[in-house]
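Student: Build the 3D model from these lines:
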Amino acid sequence: MEQIDFVLLRGLAREAGHWGNFVDRVESQDFCQSAYALDLPGMGRFHKISSPLSVGEMAEFIMAEIEQLPRNPRAPLVLLSVSLGSMVAIELAHRYPQKFSKIILMNVSVASLSPIHHRLMLSAWKSMVKIMAQKSPRAREQAVLQMVSNNAEAQGRVLSQWEEIAKKRSPKPANVLRQLIAAAAFRLPKQRPLCPMVIFASESDRMVDVRCSKKLAQHWQIPIHTHPSAGHELALDAPEWVIEKVAESLSL
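Tutor: Okay, here's the model as predicted:
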């Protein structure tokens, strides 16, 4: 199998650092040449700039970042994305289909197919109120983990890392709001992008209803694989499963 470069894109109010050691896990696979975790504008190393109000602008920002990566431009490139990052990946695939050999979407939702109470479940709204009420970075990140992860061991393993990220590069509330606005406004392209796509989803996601991913899979006739117990943070709760499914999807 030809070695592939991966670009990983995060979701709402998250940054590249929240992938933890998952990037290294991907890069250690025989099928991977290099793996790059990129930050959306307004997050991570770009936390001081304003987040765009459209997914299209985010996609153009990420495309500019991809063009600057120290990689062989002729090597196959796969996007591995979650949630809001998956909306950006869809837009990139629509605008630059020739650039990507495959798009992997995890726990994705789009307004044109799913109602708001599925895209962000009622329990998640309640959790977000609790998160915003926390005064310390540790308590806030612990509340986030309780919302997005169903794996207590994994939560305990990354809590201190997420706390440090929050202390160093906590996203501005205005940027989180701007991301929410962009996500709410995003609509699917009229035509499915030409490059191959696959969806991974969590049946037990308590943030985004799994029906959102299933509706997109049905609408565009995209293969979908679901994990029975992982939460929204699929790569945190079930990293080996994700890597196994990535390998399977690349062999098709």
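
Student: contacts, neighbours, all on C-alpha from now
Tutor: Noted.

Student: which residues of this structure fall in helices?
Tutor: 22-27, 55-67, 84-95, 116-119, 122-133, 137-148, 152-169, 173-185, 210-220, 234-237, 239-251 (DSSP state H).

Student: structure for this one too, so we can compare:
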Amino acid sequence: MANSVDGNIPTRWILLRGLGRDSRHWGKTVSVLEKEVPYHQFFALDLPGTGIERDLSAPLSIADNVDFLRQKYASLLREGPVNLLAISLGGMVAADWMSRFPDEIAGGVFINTSSQLSPFYQRLYPPAALGLIGALVKAKLKGSALALEQSVAGWVVNNSGQQQTAAIQWASFYTSKRLGVATLCRQLIAAAQFSPPRLTQPLLLVNSQQDRLVNPCCTERLAQYWHQAVVSHPIAGHDLPVDDPQWLAQTIGQWLLQQRTGAH
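Tutor: All right, here's what the predicted structure looks like:
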């Protein structure tokens, strides 16, 4: 994998978030990555229907998300292959991108991603789905963004000290470019159809053993399919970048070192 230590152009990363989230939800992860993984540049992008792309209709297929990103960020791609760091639904987008346009992507890191290799009740735990739907309905009736995000954080963040902080920050996003329910539904439809392609680039698969939203075995099945190992965080939740960004950055740094040295 190309690295800026060996050349003049910094290794560039595109970061992709998951279901119902946007680039702002990476929080301090980007700054931690910049510190722990020097000589790399990180660009957090929004999928259609989220963040700065809030006014667009979310695609009903994973491939259409890829096509949108490739068109909008063509200038970034012209500088040479990039790496992808993606969580959950973002991992599906990353896998499709890597498969259909392999010359554009040097490697990928997938966090807590699922696919049709796993049954629906493992891809989204029914208790979590019901809890989040109930919270969404209550939030709509009461107009409370904080109550909704407190419920979301309660399911995806296991660090109790981080839950309230994350919920307050996420609720603040509702003052501008907040997520629409239609986007959430359309993203769910796209995710439900995702079947993993074959990939040839270097991969790092990461999961959270205490994920209460998506069964960690979903990542393990993808690892078997792609003949890769899984690096597991023992106590983090689904939103690993929020729970432990330091661990994530260090894990990526170690993986990059292995790629450069050829170690296994």
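
Student: can you redo the helices of structure 1 as CSV with mean neighbour count and distance to Leu9 of structure 1?
Tutor: CSV is the format used below for these (neighbours: other CA atoms under 10 Å; distance: least, CA to CA, whole Å):
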stretch, mean neighbour count, distance to Leu9 of structure 1
helix 22-27, 18, 11
helix 55-67, 17, 9
helix 84-95, 25, 5
helix 116-119, 18, 18
helix 122-133, 14, 21
helix 137-148, 20, 16
helix 152-169, 16, 17
helix 173-185, 18, 14
helix 210-220, 19, 17
helix 234-237, 23, 12
helix 239-251, 15, 15
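
Student: for Lys130 of structure 1, what are its contacts?
Tutor: Ala143 (CA atoms under 8 Å, 6 or more residues apart in numbering).

Student: Let's have the helices of structure 1 in a markdown table, adding distance to His47 of structure 1.
Tutor: Listed next are those as a markdown table, based on distance: least, CA to CA, whole Å:
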| stretch | distance to His47 of structure 1 |
| --- | --- |
| helix 22-27 | 21 |
| helix 55-67 | 14 |
| helix 84-95 | 16 |
| helix 116-119 | 25 |
| helix 122-133 | 18 |
| helix 137-148 | 16 |
| helix 152-169 | 6 |
| helix 173-185 | 8 |
| helix 210-220 | 29 |
| helix 234-237 | 23 |
| helix 239-251 | 27 |
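
Student: closest to Arg10 of structure 1 out of the ones you listed?
Tutor: helix 84-95 (4.9 Å; CA to CA).

Student: The closest one: average distance to aligned residues in structure 2?
Tutor: Compared with structure 2 after the fit, helix 84-95 of structure 1 shows a mean deviation of 0.3 Å (mean CA distance after the TM-score superposition for structure 1).

Student: Structure 2: which residue goes with Ala16 of structure 1?
Tutor: Taking TM-score structural alignment, the alignment pairs Ala16 of structure 1 with Ser23 from structure 2.

Student: swap that for Gln179 of structure 1, please
Tutor: Counting by TM-score structural alignment, the partner of Gln179 of structure 1 is Gln187.

Student: same question, Ser204 of structure 1
Tutor: Using TM-score structural alignment, Ser204 of structure 1 pairs with Gln210 in structure 2.

Student: ok, now which ones touch that match?
Tutor: 158, 216, 234-238.

Student: Just give me the match in structure 2 for Ser229 of structure 1.
Tutor: So Ser229 of structure 1 corresponds to Ile235, using TM-score structural alignment.

Student: The closest residue to its match other than its chain neighbours and Val242 of structure 2, how far apart?
Tutor: Distances taken as CA to CA, 6 or more residues apart in numbering place Gln210 nearest to Ile235 of structure 2, at 5.2 Å, with adjacent residues excluded. Separation of Gln210 of structure 2 from Val242 of structure 2 (CA to CA, to the nearest Å) stands at 14 Å.

Student: so what's the residue most central in space within structure 2 up against?
Tutor: The residue lying closest to the centre of structure 2 (CA atoms, centre = their mean) is Ile87, at 1.9 Å. By CA under 8 Å, 6+ apart, the residues touching Ile87 of structure 2 are 16-18, 110-113.

Student: before we move on, what about Ile66 of structure 1?
Tutor: Val7.

Student: Then Asp30 of structure 1?
Tutor: Counted by CA under 8 Å, 6+ apart, Asp30 of structure 1 has contacts Gln3.

Student: what's the spacing between the match of Ser204 of structure 1 and Gly237 of structure 2?
Tutor: Taking CA to CA, one finds Gln210 of structure 2 at 5 Å from Gly237 of structure 2.

Student: any residues in contact with both of these two?
Tutor: Asn158.

Student: ok now do the residue nearest to Val210 of structure 1 when sequence neighbours are not counted, which residues does it touch?
Tutor: Closest residue to Val210 of structure 1 apart from its sequence neighbours, by CA to CA, 6+ apart: Glu203 at 5.6 Å. For Glu203 of structure 1, the contacting residues are 209-210, 226-231, by CA under 8 Å, 6+ apart.

Student: top of those residues by neighbour count?
Tutor: Gly231 (27 neighbours; other CA atoms under 10 Å).

Student: hang on, isn't that one packed against Asp209?
Tutor: No - under the criterion of CA atoms under 8 Å, Gly231 of structure 1 is not in contact with Asp209, lying 10.3 Å apart.

Student: Next up, the contacts around Asp205 of structure 1.
Tutor: 148, 230-232.

Student: Any chance of a markdown table for the contacts of Ile87 of structure 2, columns distance to Tyr125 of structure 2 and neighbour count?
Tutor: Output for the contacts of Ile87 of structure 2, formatted as a markdown table (distance: CA to CA, whole Å; neighbours: other CA atoms under 10 Å):
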| residue | distance to Tyr125 of structure 2 | neighbour count |
| --- | --- | --- |
| Leu16 | 22 | 26 |
| Arg17 | 19 | 26 |
| Gly18 | 16 | 24 |
| Phe110 | 19 | 25 |
| Ile111 | 17 | 30 |
| Asn112 | 13 | 31 |
| Thr113 | 14 | 26 |
